[in-house]
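Asks: build me a model from this:
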Amino acid sequence: MWLRHRLWPAAAVLPLTLLVLRDAPVRFAAPPPQAQVHERARGVAQPTIVTRAAWHADEGMVREHAVYTGAVRAVFIHHTGESNTYDCADVPRMLRAVEESHIRGNGWDDIGYNFLVDRCGTIYEGRAGGITRQVRGAHTTGFNADSVGIAVLGNYGRGAEVPKAIVRALAEVAAWKLRPGADPQGRVRLVSTNDASRYAKGEAAVLHVISGHRDAYQTNCPGEALYAKLPAIRAAAAALRQARTGTADAEPPH
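Replies: All right, here's what the predicted structure looks like:
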């Protein structure tokens, strides 16, 4: 684990070649202050998450305030594409490099992913706007609304080892963030908002509730090895909800 007060070397922009372009300018206006409420309590407890303040995100780089969408209906799993040999103590520096790459390199408002996970299984806050809020990310072209994007730091292509800590962390975030009534092992119907995805704008797609990036976009992300772990991640997320509430749903559907 990393020490908060350690001095980190200057961030170098990572070779994040597997990132997607943000959706075409389909904007969701932020609700008025009185309507900006936290998501209601869930059956699954929030996992431990390292905040942006703790990893020293550069808030001065953020271009616009967060925008919000509906309750989370789908989770998209990614990998960032760099080496897997990093020391987990160096992750705050790596996150600042991802932030710089997304904002200054890609021209996005903020880091694209809602959450990131390192190879030690530590979960980090990604895009700003509130960990418990339904923040619209820039992670899966065509399907950024009503979804959460979680990226694992590293490259999980064919032959890579996926530590159990990563599977556990991804399952914890998915079980906690998915809306009441969502089955982590089920499927969901989503409508694409961008022709650049695998589905034309306006076309309905039936996807796994917990999907890989490649399910919605022409990419190898999240890599063969991590993609092969999706069934285990779905099962673990369902078990977490089952253990807490007696059903795979966090709460009964309304």
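Asks: going by C-alpha atoms from here, please, whenever you check contacts or count neighbours.
Replies: Fine.
Asks: my read: residue 81 touches residue 160, true?
Replies: No: here residue 81 does not reach residue 160: they are 11.8 Å apart, not a contact under CA atoms under 8 Å.
Asks: quick one: which of those two has more around it?
Replies: Using other CA atoms under 10 Å as the criterion, residue 81 and residue 160 rank with residue 81 on top: 22 against 14.
Asks: excluding chain neighbours, what is closest to the more buried one?
Replies: Distances taken as CA to CA, 6 or more residues apart in numbering put residue 155 closest to residue 81, at 4.3 Å, once the chain neighbours are dropped.
Asks: give the contact list for that neighbour.
Replies: Residue 155 is in contact with 79-84, 222-223, counting by CA atoms under 8 Å, 6 or more residues apart in numbering.
Asks: what's the closest of those to residue 230?
Replies: Nearest to residue 230, judged by CA to CA, of the contacts of residue 155 is residue 222 at 10.0 Å.
Asks: and residue 241, which of the three is it?
Replies: On the three-state scheme (DSSP: H, G, I helix; E, B strand; the rest coil), residue 241 is labelled helix.
Asks: look up how far residue 148 lies from it.
Replies: Distance of residue 241 to residue 148, given as CA to CA, to the nearest Å: 17 Å.
Asks: more crowded one of these two?
Replies: Legend: neighbour count by other CA under 10 Å for residue 241 and residue 148, higher for residue 148 (29 against 25).
Asks: wait, doesn't that one sit right on residue 74?
Replies: Yes: in this structure residue 148 lies within contact range of residue 74 using CA under 8 Å: 6.5 Å.
Asks: circling back: so the residue nearest to residue 81, which of the three states?
Replies: Going by three-state DSSP: residue 155 is coil.
Asks: one more sequence to fold, the one below, so I can look at both together:
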Amino acid sequence: MSNIRGMRGFLASSIGVTCAAALVLPLAPSVAAAPMRPAPTAEAATAPGERPAPGHTDSLPLTALPATRATPTSPAAREQGLPPRDVRRFSLVGVIWDDPDAELHGRVEVRTRATATGTWSGWQDLETHNAEHAADPGTAERTSGRVRGSTAPLWVGDSDGVEVRVRADQAQDPFANPLPSGLRLELVNPGQEEPSRPAGRAAAPQDTPATTMTAETAAASAANAELAPLGALEIPELTPDRTREELFALRGAELTEEQRARPYIGPRPRIVTRRGWGANESWREKKFVYTKKVKAAFVHHTASGNGYKCSQAPSVIRGIYRYHVKSMGWRDIGYNFVVDKCGNIYEGRAGGVAKPVLGAHTLGFNTHSMGIALLGSHASSKPSGAAVKAVARLTAWKLGLYGANPRGKTYLKSGGGNLYAKGRNVRLNVISGHRDGFATECPGWQMYRKLGTARSTAAELQGR
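Replies: Prediction:
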């Protein structure tokens, strides 16, 4: 144990310091004209001792559909897509294009064939306005040359057939190029988790030795070295007294006299680590990027539908992570935290859950903030009480580390967006919805109207 602690401390010092969203929608009744085939045998679960199946992404270029090719009176094709086809197994689908600043004015629809039954879904829409979830303009992540425009991804479950059509808005100039260039369909298989790992439950120390981890996995884990052992699958919750002790240990030299006298902070909640939800650390960029503090929290929803089981949440998160990095060209998953409907909290972007990690969640306001995404769809469906309570518990703790009052207001400088010009100081709630910083429907009206409850509960948990 002393060797593990010593290694943990070494890694912490040498490495640790160094509403776009997935949709989970119920399948519509099968289309009468859809091709059918006998249902295959369901894939067996990974047996103990087996290596988990790795994930993959298949990227397929879209082409003009036969009935919509360019003509002398309409020189630019107004519809692209793919006819029905067999593909490798996937669970999440999205459409990307070359220019991240280009907007797709139109409609993107897909239908998929379920592996278990061999039946096709009805047509389902992909959200085309995804730019509000992004790194701030001018940052290294945004100007890397790898970032692409994209729809939100759609979680469809285990599938092996797909058809897609992208239709331009009829109001667009028919002689202009109505669709962005380089349209591609991304089919994401998030891969399996390691065998015998219940979602979010920590294994015994002997089950997670440092010698079995890659350097990238060890680095991501070491960023939380002050909170949990190296290789931990979760960061356990703490009592209020232990949390205050941890506050002084983590930030004692930076605390004001008032914070020392009255440390307003909620008890640390249980958080599933990146290793706990099965993040492949080789996908992301190696270095971590930080801001100086956390002044505000932006709440999102992933518009993912509410029919998923909480045991499936790690797979959905891995799918979003892979889409953000491999398809959209981001350095890591955009959100700092994800919360499922059962109230489980998951570590998002790597760098340490107690640290001010720079995310890519709220275009223009990523600096000095954190992004929390509810895994669900809350435009018309109410979020679960467990999810709202989890947001309150998480913000009470994380904002408390930086002396922020969940009921208060703060100022953030805009990095540029469609609501506030770059450089403008904007007064915002310390706990804000995504729509407060960008013109978007996120986090859905039903979640947005619960933010008052989350603020009050978080403040009470802090002892205010």
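Asks: before we move on, the earlier item: what do we get in structure 2 for the residue nearest to residue 81 of structure 1?
Replies: Aligning on TM-score structural alignment places residue 155 of structure 1 opposite residue 377 in structure 2.
Asks: please report how far that match lies from residue 10 of structure 2.
Replies: Taking CA to CA, one finds residue 377 of structure 2 at 42 Å from residue 10 of structure 2.
Asks: which residues sit against the lengthiest helix in structure 2?
Replies: Determined from DSSP state H, the single longest helix within structure 2 is helix 385-401. Helix 385-401 of structure 2 is contacted from outside by 247, 251, 263-269, 294-297, 339-345, 354, 372, 374, 405-406, 431, 450, 453-455, 457-459, 461-462, using CA under 8 Å, 6+ apart.
Asks: if we use 6 Å, what do you get?
Replies: 264-268, 341-343, 454, 457-458, 462 (CA atoms under 6 Å, 6 or more residues apart in numbering).
Asks: cool, stretch 210-229 of structure 1 as well?
Replies: Identification of contacts with stretch 210-229 of structure 1 by CA under 6 Å, 6+ apart yields 74-79, 156-158, 160, 197-198.
Asks: now do it: distance to the chain's middle.
Replies: 13 Å (CA atoms, centre = their mean, to the nearest Å).
Asks: so where is it in structure 2?
Replies: With TM-score structural alignment as the criterion, stretch 210-229 of structure 1 aligns to 431-450.
Asks: flag every buried residue along that stretch.
Replies: By neighbour count on 16 or more other CA atoms under 10 Å, the buried set for stretch 431-450 of structure 2 is 431-438, 440-445, 447-448.
Asks: kindly report the same for stretch 48-67 of structure 1.
Replies: Those buried within stretch 48-67 of structure 1 under the rule 16+ other CA under 10 Å are 49-52, 55, 57, 62, 66-67.
Asks: for residue 245 of structure 1, state which of those residues is nearest.
Replies: Closest to residue 245 of structure 1 out of these is residue 49 (22.2 Å), distances taken as CA to CA.
Asks: just the element for residue 225 of structure 2, please.
Replies: Per DSSP states H and E: residue 225 of structure 2 is located in neither a helix nor a strand.
Asks: again with residue 338 of structure 2
Replies: strand 337-339.
Asks: how big's the offset between that strand and structure 1?
Replies: Here the mean offset of strand 337-339 of structure 2 against structure 1 after fitting is 0.3 Å, by mean CA distance after the TM-score superposition for structure 1.
Asks: so residue 5 of structure 2, which state does it fall into?
Replies: helix.
Asks: aligned partner of it in structure 1?
Replies: When structure 1 is aligned by TM-score structural alignment, residue 5 of structure 2 is left unaligned.
Asks: please report how far residue 5 of structure 2 lies from residue 226 of structure 2.
Replies: The value you get for residue 5 of structure 2 to residue 226 of structure 2, if CA to CA is used, is 10 Å.
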